[in-house]
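Enquirer: I need the structure of the sequence given here:
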Amino acid sequence: MLQVSRTDSPPVRLRRQTVSPRCGWPSSHHGSSLCLLPGRGCCHVSAVKCRLQAGECLRQDLSVLRWERYKPSVIRNLLRSSSALLLALMPLLPAAASATEGRHKAVRPDPVVFVHGWNSDGSTWRAMAERFRADGWPADHLDQWTYDATQSNTTTAVRLAKEIERVLERTGAARVDLVTHSMGALSSRHYLKNLGGTAKVDAWVSLAGPNHGTDAARWCAGTPCIEMRPGSDFLSALNSGDETPGSPRYATWRSPCDMVISPGDSVVLDGAVNNTTACLGHSDLQADQTVYEEVKKHIR
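Expert: The predicted structure is shown next:
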């Protein structure tokens, strides 16, 4: 750091060399230091120490010195100009901070509503939710919703609509992302197609969803099992017309080793980005790291 001080020691008179009228940096000493003498003059030195003596800049190590006297009026004008510039820039600082804050808000992720499958609950999403949280999703933006999986998918869709409204109100978001597993794909698709859900959902994900039915549902009883059977009235209505309606971004993931969804291409939807995973079991898609990374990229 440049130090300017007064001393009573005898001055060391140095050779003077005139620089430009504006006391500009000498072309041969771009790394030199500047010693400013208010009301007297300024000098450029290649070392970092100089002292004030008899109105001159003095170098202790006697290396090159270049200096010129300024009139007091010039020094005052320079100081006034610097102060005026700082005052002019100060009002811009809060605006810049506000713009930065706005950009941070703009990239805040949508809330994620997880919809589990038959004979399950919200805890099945623990691994994936933890990964989202570690990657910057706020805890209140990760809704591991639990519902009664023994009721009709149409009934679940109505409950899902209410759950999404609750999440939007709590977070202040405009839309959510839906990440579903297995039968969770069916109630969420009914919500999108028949209950105005396309206006509230930005991205939709189906992991191992029986979107066109599964033969495994013939081995279980109850309304949701009947609805999951290939050719059921529920699935026929759900898949009639556009399978991916509205503006949401649809994507599916299926595994060649999934023994629950049969046939395996039941997961695929027209208009969606359809992905095939490595050899994973039916429930392994929710915890697989690679699947998570692909889902995260999709909903971003």
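
Enquirer: switch to C-alpha atoms for all contacts and neighbour counts from now on
Expert: OK.

Enquirer: pull the contacting residues for H190.
Expert: N153, T154, A157, L238 (C-alpha atoms under 8 Å, 6 or more residues apart in numbering).

Enquirer: one more to line up against the first:
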Amino acid sequence: MCTLLRDRPPRARRALVLALLAIVTGCAAAPGAKPTPPPEHVPVLFVHGTDDTPGAFFAMVDAFEQAGWPKEHLYAVRLHPNNGQLPIEVMAYQVRRAAEGLRKRTGAERVDVVAFSQGALSTRYWMQELGGQPRVRRFVSVSGPHHGTRAANLRADPALVQMRPDSAFLRELNRRENPFGDTEVFSFWSPLDSTVVPADSSRLSGVTERTFFVPAHQLMLSAPAVISATVEVLAQAPRQ
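Expert: As a prediction, this is how the structure comes out:
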């Protein structure tokens, strides 16, 4: 090969070198070379609140798909009944069943959970009281009434009674100092929320917290800033 190059004029030698480089580069990308695999996305379970349906997460689920999550890794559970007529503990069993189904279908050891309003309390009860915490990698609470809401005084449905400030249910749920173990927890809420009253009832001690000046409770699930932040935190690499 050295003789082949030496016997040619400079321009011809340069062309031959470029041709050889192209052949080598082509061989490196030949069939049999494994492409870089796409990043693995942890399955996400979406849990709605009182008087809601899985459709409340339409915009958010679409954003996760656009960010690369496979459709089969995204599941919005339909809780029944959705109007607060049964206690939150009953909803928590439905969350558990949905989470285990998602794990089984995807083969995942742990899932991420995005829960809105009462759904955040149902998720917490599953995690804290039904042994679900080891199954959850990250938990994003969106406008969860963790310390109750005075708006719940307007209704007498069992789940709404449990969401009243200082209810026996909430006292029990909030009694532990570190209820989430190694699960990474985020609380997203709006100071302008008129459904969770006071709005800072959505705060949780010891978790990552973000506020968004969204003018209404239900708009938290369609607000671009909230959606972007949710996708961002669930796309982060695991903590070392």
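
Enquirer: now the TM-score, please.
Expert: The TM-score (TM-score structural alignment, normalised by the length of the second structure) is 0.84; 218 aligned residues with a C-alpha RMSD of 2.3 Å.

Enquirer: follow-up on the earlier one: who wins for neighbours among the contacts of H190 of the first structure?
Expert: N153 (27 neighbours; other C-alpha atoms under 10 Å).

Enquirer: which residue in the second structure lines up with it?
Expert: Aligned counterpart of N153 of the first structure in the second structure: I88 (TM-score structural alignment).

Enquirer: so which of the contacts of H190 of the first structure are in helices?
Expert: N153, T154, A157, L238 (DSSP state H).

Enquirer: grab the two from the residues you listed that are most spread out in space.
Expert: A157 and L238 (12.3 Å; C-alpha to C-alpha).

Enquirer: quickly find the element holding M128 of the first structure.
Expert: Assigned by DSSP states H and E, M128 of the first structure falls within helix 126-134.

Enquirer: where does that helix end up in the second structure?
Expert: By TM-score structural alignment, helix 126-134 of the first structure lines up with residues 58-66 in the second structure.

Enquirer: same deal with stretch 274-287 of the first structure?
Expert: Going by TM-score structural alignment: stretch 274-287 of the first structure matches residues 209-222.

Enquirer: from F64 of the second structure, how far out is R171 of the second structure?
Expert: Distance, R171 of the second structure to F64 of the second structure, by C-alpha to C-alpha, to the nearest Å: 34 Å.

Enquirer: the two - which one has more neighbours?
Expert: Neighbours were tallied for R171 of the second structure and for F64 using other C-alpha under 10 Å; the higher tally belongs to F64 (23 against 15).

Enquirer: OK, contacts around the more buried one?
Expert: Here F64 of the second structure is in contact with V231 (criterion: C-alpha under 8 Å, 6+ apart).

Enquirer: returning to what we had before: now do the buried residues in the match of helix 126-134 of the first structure.
Expert: M60, V61, A63, F64 (16 or more other C-alpha atoms under 10 Å).

Enquirer: dump the residues you listed to JSON lines, plus distance to D52 of the second structure.
Expert: Listed next are the buried residues of stretch 58-66 of the second structure as JSON lines, based on distance: C-alpha to C-alpha, whole Å:
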{"residue": "M60", "distance to D52 of the second structure": "15"}
{"residue": "V61", "distance to D52 of the second structure": "15"}
{"residue": "A63", "distance to D52 of the second structure": "19"}
{"residue": "F64", "distance to D52 of the second structure": "20"}
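
Enquirer: which one of these is nearest to S141 of the second structure?
Expert: M60 (13.7 Å).

Enquirer: can I assume that closest one is in contact with A225?
Expert: No - applying C-alpha atoms under 8 Å, one finds M60 of the second structure not in contact with A225, separated by 10.9 Å.
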